[in-house]
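Visitor: just to be clear, the model below is a prediction. Sequence and coordinates:
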Amino acid sequence: MKRMLINATQPEERRLAIVDGQKLLDYEIEIEGREQRKGNIYKAVVTRVEPSLEACFVDYGEDRHGFLPFKEISRQYFAEGVSASQARIQDAIREGQELVVQVEKEERGNKGAALTTFVSLAGRYVVLMPNNPRGGGVSRRIEGDDRAELKEAMDQLEYPKGASIIARTAGIGRSAPELQWDLNYLLKLWGAIDGAAKGAKGAFLIYQESSLVIRAIRDYFNHDIGDILIDTDDIYEQAQQFMAHVMPEHAARVKRYRDDAALFSRFQIEHQIESAYART
């Protein structure tokens, strides 16, 4: 039987393993303090408009200001009366203006993070782009009959005008109701993000792209996986809540591991991890 194991007993790291019996299939680690900002969504304030760069700099609540190219600014933020086709950044955007942005590229060296106002929220089967009407379709990695079948299911989905959706590879073989369920979850999430942005002034973090635990369940969990075993209370609670929300029919597979033997030792995978990931 395949299992998902999540080890969080060390305060500074969380580890995920996918095993089949006692064979390691997949492994991921998340180090405390090195969490990525990519995918995070912030309320931001324009601090400087730079016509020569066709971009602006924004304060989004982190130490260094972010870089927002003009092409990444949705026309919903343009000043009234500015024609979208001939707009220049200095006419469309002003200092002090508030926007909702998502991190596209992490800070590097002395470069600030690259940002966009075209938000994308990844679910299990689909990605929702709530304010980008032209971004939809089916993942390029999906081909042939799978592509045609998925496109047919996607055509049946209901979502607001002005949004678009992309099917992920995990969506292959899923029915339209299953895809719609995932999409509804993302629409609820976007509603909460939008509400938080409108509810307060200034620059701040609104939404943190999922932790390892939630990403793991979203991306690795499937019908082959019998149990999700977790060895700490807080991570177990987090996984339980997420499962109950997103896949309630499988919530019973999330289990709190309580044996005396350490979780990864119990499945004899520590040495497999060491040999697979030994530094050469």
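Guide: On my side now, so go ahead. Numbers count the residues shown, from 1 in each chain.
Visitor: only C-alpha atoms for contact and neighbour calcs from this point on.
Guide: OK.
Visitor: quick one: contacts of the helix or strand where residue 90 lies?
Guide: According to DSSP states H and E, residue 90 maps onto helix 89-92. Contacts to helix 89-92, defined as Cα atoms under 8 Å, 6 or more residues apart in numbering, come from residues 49, 50, 51, 54, 55, 70, 77, 78, 79, 82.
Visitor: the stretch 51-200 of the chain: helices as residue ranges?
Guide: For the stretch 51-200 of the chain, applying DSSP state H, counting those that start in this stretch gives helices covering 89-92, 144-154, 176-199.
Visitor: ok, which of those comes nearest residue 15?
Guide: Nearest of these to residue 15, taken as Cα to Cα: helix 176-199 at 26.0 Å.
Visitor: so which elements touch that closest one?
Guide: With contacts taken as 3 or more Cα pairs under 8 Å, 6 or more residues apart in numbering; DSSP states H and E, helix 176-199 sits against strand 121-122, strand 126-129, helix 144-154, strand 204-207.
Visitor: return the most buried member of the ones you listed.
Guide: strand 126-129 (a mean of 24; mean count of other Cα atoms under 10 Å).
Visitor: off-centre distance for that one?
Guide: Computed by Cα atoms, centre = their mean, to the nearest Å, the separation of strand 126-129 from the middle of its chain amounts to 10 Å.
Visitor: which one of the helices and strands packed on helix 176-199 lies nearest to residue 96?
Guide: If you check each of the helices and strands packed on helix 176-199 against residue 96 by Cα to Cα, strand 204-207 wins as the nearest, at 14.4 Å.
Visitor: got another one to weigh against that:
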Amino acid sequence: MKKLIANLSTREKRYACLENGRISKLEVVPPNHASSVGNIYLGKVTKVLPGMEAAFVDYGEKKSGFLYRDELPSYQEAKRSGARKSSVNQYIREGEKLLVQVTRDETGTKGAKLTGLIELSSNHVVYIHGIDYIGVSKKFKSHQSQNQWRNIAHTHKKEDEGLIIRTAMEEKSEAIFLKQLHAQRGKFAQLLKMAASLKAPSLLWQRDSFLESILTEMSEVPDGELHVDDFTYFQELKKWQEAHESDWAIFYEAGPVNIFSHLGIESDAEQALKKIVWLKNGSYLIFEETEAFTVVDVNTGKFTGKAQKEQTLFETNMQAAKEIAHQLRLRNIGGIILIDFINMEQVQHRHAIFDTLKTETKQDEMRVQLIGFTELGIFQLTRKRTSASLSEKLTTACPTCHGTGKVDSAETVAFRLERELMEHRKLEEEAVLIEADEAVAAILFGENNSYKPVLEEMLRKEILVTILKGNDHRYEIKRFGTKNELMKVRENLLT
């Protein structure tokens, strides 16, 4: 049974989806990382790029959004009339104002991806303005029902409208379809009216993406359990339950204890940010996320196996494949993903790994494309990215290592200090005061301070030092001067 736990009582909103008692998805939205996907803006074109058939649009955020030519209503209209494909600057110009909708949040150095084909969704129908298109859910029970709804949509659709009939529409009447269609047309007309009275850039409509995400999770299965700790959200969800005659059981958790801790999943949620993921057999995975792609390394770890070497490696890789599919969804890792499985000699084992990943990723709501093994034995796949991953949302680069995961050794820092001191050897001052951590000072002065007099002779200065506390290797040259005045300064630093 599917179970949702929604922790909404604080500024950071989050929910966990549990399947068979295990977290399969974790959505976390800090107040400054709320998704803009689905938001509609009045934007202003800042730059047209004919070479890329795209344009940059200022929609009110720090970075301009990226809009492709094919996402313009004017281009789609020309396409319908049979016109030949022309450059983007035939359909849009710098300084022009237009409605845009965010389809992918900005990530890293990349701005958001935008579309001019505005999409408005309801429980049964998706309305898209600016494109001639009809789509019917593939989850319909019969082809006859699919064709029937495709014909109904074609009858009522206008030329510049796209309609997608959702699964929930299959058992509903044409009257319900028309009611929702007219409501969406009215909503779009209202957006145009608002845009006419505002300056660009302006936000026209903001979706409650978090509530929608929860409702989407609930819509995918007929029943389940939802535990929520915010009474306002609880009321909204109960209204949805009653309106849709849903069999979901919704519980309001009013206790003072964090709902994740109360229901025993806080520690599991924290594991989603760990770099290393241990598997049941003692092997482990290492996740390395970069801006360009994500690398997953598979290691045997403590697992030695009882069978032959090839079988041991195959068993490790099979377990890793299942866990990787789970972790990609849990961590919301998108883009290009490279998996360094342990090398296997038998071709059928590689095929089995491919088939396992294909089966496991079918549960993912994001589109996953499997490329396969390269000549070097690296498995390639892509996962659609619509928002930042969990680590991008919840972590920041280490101020000491600046995100590299490594810091300079004590030796490197000590010799850097020595070079810097040598640059000042011609100064006339009698002494120099430095601060350094214990490991750096020990290497600078040598074993039992044997190198200290040598260094002082080369500098023609006495070196006074205070020891910095902490584990990171660092130093600071405080000042030059007479020995007496620097000793007073050192005393002040030590008190």
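Guide: That came through fine. What you are looking at is a predicted structure, and each value in this text was computed from that prediction instead of being measured.
Visitor: make CSV from the helices and strands packed on helix 176-199 of the first structure and add distance to residue 61 of the first structure to it.
Guide: Putting these into CSV (distance: least, Cα to Cα, whole Å) gives the following:
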stretch, distance to residue 61 of the first structure
strand 121-122, 21
strand 126-129, 23
helix 144-154, 37
strand 204-207, 5
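Visitor: residue 18 of the first structure is nearest to which of those?
Guide: Closest approach to residue 18 of the first structure among those (Cα to Cα): strand 121-122, 21.4 Å.
Visitor: I'd like the distance from that closest one to the chain centre, please.
Guide: Centroid separation for strand 121-122 of the first structure versus its chain: 5 Å, with Cα atoms, centre = their mean.
Visitor: how big's the offset between it and the second structure?
Guide: Relative to the matching residues in the second structure, strand 121-122 of the first structure has an average distance of 3.1 Å after the fit, by mean Cα distance after the TM-score superposition for the first structure.
Visitor: could you list every helix and strand in contact with that strand?
Guide: strand 126-129, helix 176-199.
Visitor: mean distance between the shortest one and the second structure after superposition?
Guide: Superposed on the second structure, strand 126-129 of the first structure shows a mean distance of 1.9 Å to its aligned residues (mean Cα distance after the TM-score superposition for the first structure).
Visitor: so which residues make contact with that strand?
Guide: The contact list for strand 126-129 of the first structure, computed with Cα under 8 Å, 6+ apart, reads 118-122, 135-136, 163-168, 171, 179, 182-183, 186-187.
Visitor: let's see it at 6 Å
Guide: The contact list for strand 126-129 of the first structure, computed with Cα atoms under 6 Å, 6 or more residues apart in numbering, reads 119, 120, 121, 163, 164, 165, 166, 167, 168.
Visitor: and the buried ones among those, selectable in ChimeraX?
Guide: This is how ChimeraX selects the buried members of these, with burial counted by 16 or more other Cα atoms under 10 Å:
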select :119,120,121,163,164,165,166,167,168
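Visitor: from residue 165 of the second structure, how far off is residue 148 of the second structure?
Guide: Note on residue 148 of the second structure: its distance to residue 165 of the second structure, by Cα to Cα, to the nearest Å, is 11 Å.
Visitor: and stretch 207-224 of the first structure, what's buried?
Guide: 207, 209, 212, 213, 214, 216, 217, 218, 221.
Visitor: so which of these sit within strands?
Guide: Counting by DSSP state E, the part of these found in strands is residue 207.
Visitor: would JSON lines of the buried residues of stretch 207-224 of the first structure with distance to residue 157 of the first structure be doable?
Guide: Listed next are those as JSON lines, based on distance: Cα to Cα, whole Å:
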{"residue": "207", "distance to residue 157 of the first structure": "25"}
{"residue": "209", "distance to residue 157 of the first structure": "24"}
{"residue": "212", "distance to residue 157 of the first structure": "29"}
{"residue": "213", "distance to residue 157 of the first structure": "28"}
{"residue": "214", "distance to residue 157 of the first structure": "24"}
{"residue": "216", "distance to residue 157 of the first structure": "25"}
{"residue": "217", "distance to residue 157 of the first structure": "23"}
{"residue": "218", "distance to residue 157 of the first structure": "20"}
{"residue": "221", "distance to residue 157 of the first structure": "23"}
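Visitor: just the buried residues of stretch 207-224 of the first structure now: which is nearest residue 32 of the first structure?
Guide: After measuring those against residue 32 of the first structure - Cα to Cα - the closest member comes out as residue 212, at 10.9 Å.
Visitor: translate that closest one into the numbering of the second structure.
Guide: Structural alignment (TM-score structural alignment) places residue 212 of the first structure against residue 210 in the second structure.
Visitor: what's the spacing between that match and residue 26 of the second structure?
Guide: Using Cα to Cα, we find residue 210 of the second structure at a distance of 12 Å from residue 26 of the second structure.
Visitor: how many neighbours does residue 372 of the second structure have?
Guide: Residues near residue 372 of the second structure, counting by other Cα atoms under 10 Å, number 18.
Visitor: in the first structure, what residues pair with the helix or strand that contains it?
Guide: Assigned by DSSP H and E, residue 372 of the second structure belongs to strand 368-373. Under TM-score structural alignment, strand 368-373 of the second structure corresponds to no residues of the first structure.
Visitor: next SSE after that strand?
Guide: The helix or strand immediately downstream of strand 368-373 of the second structure is strand 379-383, counting by DSSP H and E.
Visitor: who are the packing partners of that following strand?
Guide: strand 335-340, strand 368-373 (3 or more Cα pairs under 6 Å, 6 or more residues apart in numbering; DSSP states H and E).
Visitor: nearest to residue 263 of the second structure, of those?
Guide: By Cα to Cα (comparing all of those), the closest turns out to be strand 368-373, at 31.4 Å.
Visitor: tell me which residues in the closest one are buried?
Guide: Buried residues in strand 368-373 of the second structure, counted by 16+ other Cα under 10 Å: 368, 370, 372, 373.
Visitor: which among those residues gets closest to residue 419 of the second structure?
Guide: Set against residue 419 of the second structure, the nearest of those by Cα to Cα is residue 373 (48.5 Å).
Visitor: now that closest one, nearest residue through space, not along the chain?
Guide: Setting aside the residues directly before and after it, residue 373 of the second structure is nearest to residue 379 in space (Cα to Cα, 6 or more residues apart in numbering), at 4.2 Å.
Visitor: the one you found and residue 244 of the second structure, how far apart?
Guide: For residue 379 of the second structure, the distance to residue 244 of the second structure equals 43 Å [Cα to Cα].
Visitor: since that was my last question, I'll sign off now.
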